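For reference, the sequence and a predicted model appear below.
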Amino acid sequence: MHDVKERPTIVERAMLIGVTLPDDTTTNTRSLLDELRELVDTVGFGIMHERMVAIRKPQAKLLVGSGKAQELVDEAKAYNCDVIIFDNELTPAQQRNWEALAEGKILVIDRQEVILDIFGDRAQTKEAVLQVELARLEHNLPRLKSAWTHLSRQRGGGSMQRDAGETQLELDQRMVRTQISRVKRELEGVIQHRETQRKKRMTVPVPTCAIVGYTNAGKSSLLNKLTNSNILAEDKLFATLDPTSRRCPLPSGQPLVITDTVGFVRNLPHRLVDAFKATLEEAIVSNFLIHVLDVNSPEVDAHAQTTLSVLQELGAKDKKIITVFNKIDALWDEETQADLSLRYPDALFISAHSGEGLKELQDKMEAIVEADFAQLRLLIPHERYDLVARLHREGGVRKEEARDDGFYLVASIPERMLSTVQPFILQNSQT
């Protein structure tokens, strides 16, 4: 795919800009700029300078006034920056205007492009790679005009050269639209294949749970702790993009499949919300959710709202949700937990690192599963040991005892198996 703009050979020195809009606050701008710093650090750029700017009214040409824009470009040059990164979303025209103001010497991008770059680097599965490619193509299409501004510098400014550039632009736009169609077709095929696999999995009705939450809240670490796994769990934003599922036996023996999902972030490019709906469908089809929050984050309420808002878009907000505050082993303010307990009375406080609070979490998970599974006492004949084995696979066997007349079990029974085990259910008076 053609580059959207003529990028410098090496981009490594960044200036970050956060613009406080009329309906926003400087506190929120500062918080988002801090988050942008983490995103940019994840990409690997050095941050040379940061600026916050408050405006009374957004300007169509540059978002800020022309005088302020020139001042910011001069600052970027003074700090030898080769990229300016806005926390605010820029239109394609605004990006072109900023780069023209910088005389083509400084690349200008926004938070959306940073997130797209991170997703592009981290995606592993075929589905995630296609989703990111689709989001990138759709993001780039309206920005293709700037890709051909270099023609005038290479060949001069005559009308013949301008016509050639315009013709090439049209060809390039057609090519990108063709690529978008191709990726959509491929993605449909991958999604259909995944849905087929899910239907096969649903024939063995093991309950499922999805871990959701803000990026870097400790979701992957929690999955590792609950399932004794060793999936990637780094102290970085978006360390995990592809959903990872692991089997987790509950204390009763009831099997449960837990899936780690991509982390959310404020101002996530809407294209990525749409592109990753298929991946996040694990949250939609699961029996319940574990919503993980970083207890030490000063923006924990905003992070919680971001996650719940995306879940609402996905149609999963009304599912049963266990809210957990993670990283209490690193709690830096003892009053924080008391305050959060008042505002989130049903929440649990845990540490995926030390294991603190995990017993309470497992008990709550088991209570939710058992509410959807019948608890029965069974006496199954010896010749039906196949049914005993199936109950071990698909239900939760709490107690098993071999007797002369068969196998005595106390078990959680999936609804779809109730008719099968009906002849072997013991009455209350039987033992």
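Structure received. Numbers count the residues shown, from 1 in each chain.

all contacts plus neighbour counts: C-alpha atoms, from now on.
Fine.

which residues of the stretch 201-350 of the chain fall in strands?
208-213, 244-247, 257-260, 288-294, 320-326, 348-349 (DSSP state E, counting those that start in this stretch).

tell me the SS of E133?
With DSSP: H, G, I helix; E, B strand; the rest coil as the basis, E133 sits in helix.

and it, how far is that from A330?
38 Å (C-alpha to C-alpha, to the nearest Å).

Mind checking which of these two has more residues around it?
E133 (21 against 11; other C-alpha atoms under 10 Å).

Quick check: that one vs Q70, distance?
34 Å.

and stretch 194-207, how far from the chain's centre?
23 Å (C-alpha atoms, centre = their mean, to the nearest Å).

In that stretch, which residues are buried?
P205, V206, P207 (16 or more other C-alpha atoms under 10 Å).

Same question for stretch 314-324.
In stretch 314-324, counting by 16+ other C-alpha under 10 Å, buried: L314, A316, K317, I321, I322, T323, V324.

Give me the distance between the two termini of it.
Note: stretch 314-324 ends 21 Å apart using C-alpha to C-alpha.

before we move on, what about stretch 273-287?
One end of stretch 273-287 to the other measures 22 Å (C-alpha to C-alpha).

Contacts only, for T259.
Counting by C-alpha atoms under 8 Å, 6 or more residues apart in numbering, T259 touches T208, C209, A210, I211, L223, P243, T244, S245, R246, E282.

my bad, K317
Counted by C-alpha under 8 Å, 6+ apart, K317 has contacts L308, S309, L311.

now swap in L101 and tell me
Q70, V73.

mind redoing it with 6 Å?
Going by C-alpha atoms under 6 Å, 6 or more residues apart in numbering, L101 touches no other residue.

Nearest residue to L379 in space, please, no chain neighbours.
Y408 (4.5 Å; C-alpha to C-alpha, 6 or more residues apart in numbering).

In this structure that neighbour contacts K399, no?
No: contact criterion C-alpha atoms under 6 Å: Y408 and K399 do not qualify, at 7.9 Å.

want to compare, so here's the second one:
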Amino acid sequence: MTEDLDEDFFAERQKRSGHETAEKLTRAWVLHPDVKTTKKRRLAEHGLAEAVSLARALPGLEVVGSEVVRLPKVHPGMLFGTGKIEEIKGRIKEHEVDLVLVDGMVGPVQQRNLEKEWGIKLLDRTGLILEIFADRARTREGVLQVELAALTYQRSRLVRAWTHLERQRGGFGFVGGPGETQIESDRRAIDEQVVKLKRQLETVSRRRELQRAGRRKVPFPIVALAGYTNAGKSTLFNKMTGAEVLAKDMLFATLDPTMRGLELPSGQKVILSDTVGFISDLPTQLVAAFRATLEEVLEADLILHVRDISHPETAEQAADVADILTSLGVTSATPQFEIWNKLDLVTPDARAALELAQEGRAGVFALSALTGEGIGALLEAISGVLSEARVQADLELPFAEGRKHAWLHEQGVVRQETEGEAGWSLAVEWTDRQAALYRRL
């Protein structure tokens, strides 16, 4: 348990499991608690549909049933009331369910009690998303990030079984595993492994920062795709760049970030970045673990917020994405375009309404990444934003302002520099946006 995570481990984690279809599928029942006292953006039925889609995104699971559970309040020890627990227990037996998925946060004590009452394993929303990420991670950094997030999650749940590196199909043993171990021994083992993972992640993060520094020296602007999971970012990425990134009608089809060069109609070259999709109630462990990857969005000169405009809760999804971008530190200084994707799935009447809504709104582009409709106009608009006029300026910086001095060089805007007794004299050439960012430092 305390051994180093070596290359063999990562090689094994990256293999696609080919035995799931041959083995018996895990029969899952999905529950979406609708607590009366909790304010939510979306309808409970839509929340349940998303939870079912999450479950179906995990290989080896078969969703045999789902339901919204109306709750006047959360019961501290069992989550649900005794009557509802018995009712669900009957359905579990009737449908021969192996695993219950609860679309929400379930406390460690609640999980232990419900598993004992129902006699089967239970997985909450965080655990399910971690399992999906574990199955999708392909790069070394992705595997490390998911492993760290999973260990952080598991450490808080040592009232139940914890198994290290138990893999049935690339997950973390939440769905299946041996059994109980001693809590203190487990906690110590987890802490040791967390320290090792953080060290390895620091090494990978430093490498990523070196790559970013190298890109900054080559003045290619970065355009980042961001948006709710399954909004069609990878399909748009492929259509714009000619790449073949995995694009499926599935939640979290893309996990590891991908970058490709793109030549705009103006002849300007940019770097297009495809990032992991966001989702409502994204586990805090994942946000923390994937911060280094998500920092690609912070580095962007332009963010394309891709929306599935055909989704019944597209506005709520957009609000969730905006919240996450703000939490990452994205400000209004970074230009954003809003991409209304999946026009091919919109009815003629709805399309007419969208055209009316789009009128007079700058930076909004309705298109279909699948058919290519509207992408030409988007590329022209990207050219316009990224070829904005540059102005020259002279700056005097004292040596105490080393951070600003470094930032100017990172941005590649310094054209001439001389060093005096008190500081630097610099001639810069930058855009209005870069000047605004500099003033905020």
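Thanks, I have the structure now. Computed from a predicted structure; not experimentally measured.

picking up where we left off before, which among the strands of the stretch 201-350 of structure 1 is found nearest to V273 of structure 1?
Closest approach to V273 of structure 1 among these (C-alpha to C-alpha): strand 208-213, 14.1 Å.

Pull up the aligned stretch in structure 2 for that closest one.
Residues 222-227 of structure 2 are matched to strand 208-213 of structure 1 when aligned by TM-score structural alignment.

with structure 1 superposed, average distance for the matching stretch?
By mean C-alpha distance after the TM-score superposition for structure 1, the fitted stretch 222-227 of structure 2 averages 0.5 Å away from its aligned residues in structure 1.

mind checking how far that stretch is from the chain centre?
Per C-alpha atoms, centre = their mean, the centroid offset for stretch 222-227 of structure 2 relative to its chain is 12 Å.

per the alignment, K116 of structure 2 corresponds to what in structure 1?
In structure 1, K116 of structure 2 lands on A100 (TM-score structural alignment).

Its match looks like it's in a helix, true?
Yes: under three-state DSSP, A100 of structure 1 falls within a helix.

separation between it and V108 of structure 1?
10 Å.

who's more crowded, those two?
More crowded of A100 of structure 1 and V108, by other C-alpha under 10 Å: V108, with 25 against 14.

What helix or strand is the residue nearest to that one when sequence neighbours are not counted located in?
Nearest-residue entry for V108 of structure 1: I84, 4.8 Å, with adjacent residues in sequence omitted and distances by C-alpha to C-alpha, 6+ apart. Counting by DSSP states H and E, the element that carries I84 of structure 1 is strand 83-86.

quick one: that strand to structure 2 mean distance?
Strand 83-86 of structure 1 sits 0.6 Å off on average (mean C-alpha distance after the TM-score superposition for structure 1).

so where is that strand in structure 2?
Going by TM-score structural alignment: strand 83-86 of structure 1 matches residues 99-102.

Could I get the full set of helices for the stretch 101-250 of structure 1?
With helices called from DSSP state H, counting those that start in this stretch, the stretch 101-250 of structure 1 shows them at 111-122, 126-140, 150-155, 159-202, 219-227.

Which one of these lies nearest to S354 of structure 1?
helix 219-227 (9.1 Å).

what's the average per-residue distance for that closest one once overlaid on structure 2?
Counting by mean C-alpha distance after the TM-score superposition for structure 1, helix 219-227 of structure 1 comes out at 1.0 Å.

Identify the residue nearest whatever residue of structure 2 lines up with T244 of structure 1 in space, chain neighbours excluded?
In structure 2, the residue matched to T244 of structure 1 (TM-score structural alignment) is T258. Nearest residue to T258 of structure 2, sequence neighbours excluded (C-alpha to C-alpha, 6+ apart): D274, at 5.2 Å.

Return the residues in contact with the one you found.
L225, P257, T258 are the contacts of D274 of structure 2 under C-alpha under 6 Å, 6+ apart.

Quick one: map it onto structure 1.
By TM-score structural alignment, D274 of structure 2 lines up with D260.

what does K73 of structure 2 give?
By TM-score structural alignment, K73 of structure 2 lines up with K57.

Confirm that that match sits in a strand.
No: counting by three-state DSSP, K57 of structure 1 falls outside a strand, being coil.

Tell me which residue of structure 1 lines up with E209 of structure 2.
That one, E209 of structure 2, aligns with E195 by TM-score structural alignment.

Next one: that match relative to E186 of structure 1, how far apart?
From E195 of structure 1 to E186 of structure 1 the distance is 14 Å (C-alpha to C-alpha).

show me the contacts for H303 of structure 1.
Contacts of H303 of structure 1 by C-alpha under 6 Å, 6+ apart are Y214.

Now which residue in structure 2 aligns to it?
H303 of structure 1 maps onto Q317 in structure 2, by TM-score structural alignment.

hmm, back to that, gap between the match of K73 of structure 2 and N326 of structure 1?
The value you get for K57 of structure 1 to N326 of structure 1, if C-alpha to C-alpha is used, is 40 Å.

who's more crowded, these two?
Comparing K57 of structure 1 with N326 by neighbour count (other C-alpha under 10 Å), the higher total belongs to N326, at 27 against 13.

my guess is the more buried one contacts L348, does it?
No: applying C-alpha under 6 Å as the test, N326 of structure 1 and L348 come out as separate, 8.6 Å apart.

Need the overlap of contacts for those two.
With C-alpha under 6 Å, 6+ apart, N326 of structure 1 and L348 have no common neighbours.

helix, strand or coil for E38 of structure 1?
Under three-state DSSP, E38 of structure 1 comes out as helix.

what residue of structure 2 matches up with it?
Checking TM-score structural alignment: E38 of structure 1 goes with S53.

Let me see the contact set for that match.
S53 of structure 2 makes contact with no residue under the criterion C-alpha under 6 Å, 6+ apart.

and the gap between it and I120 of structure 2?
For S53 of structure 2 relative to I120 of structure 2 (C-alpha to C-alpha), the value is 22 Å.
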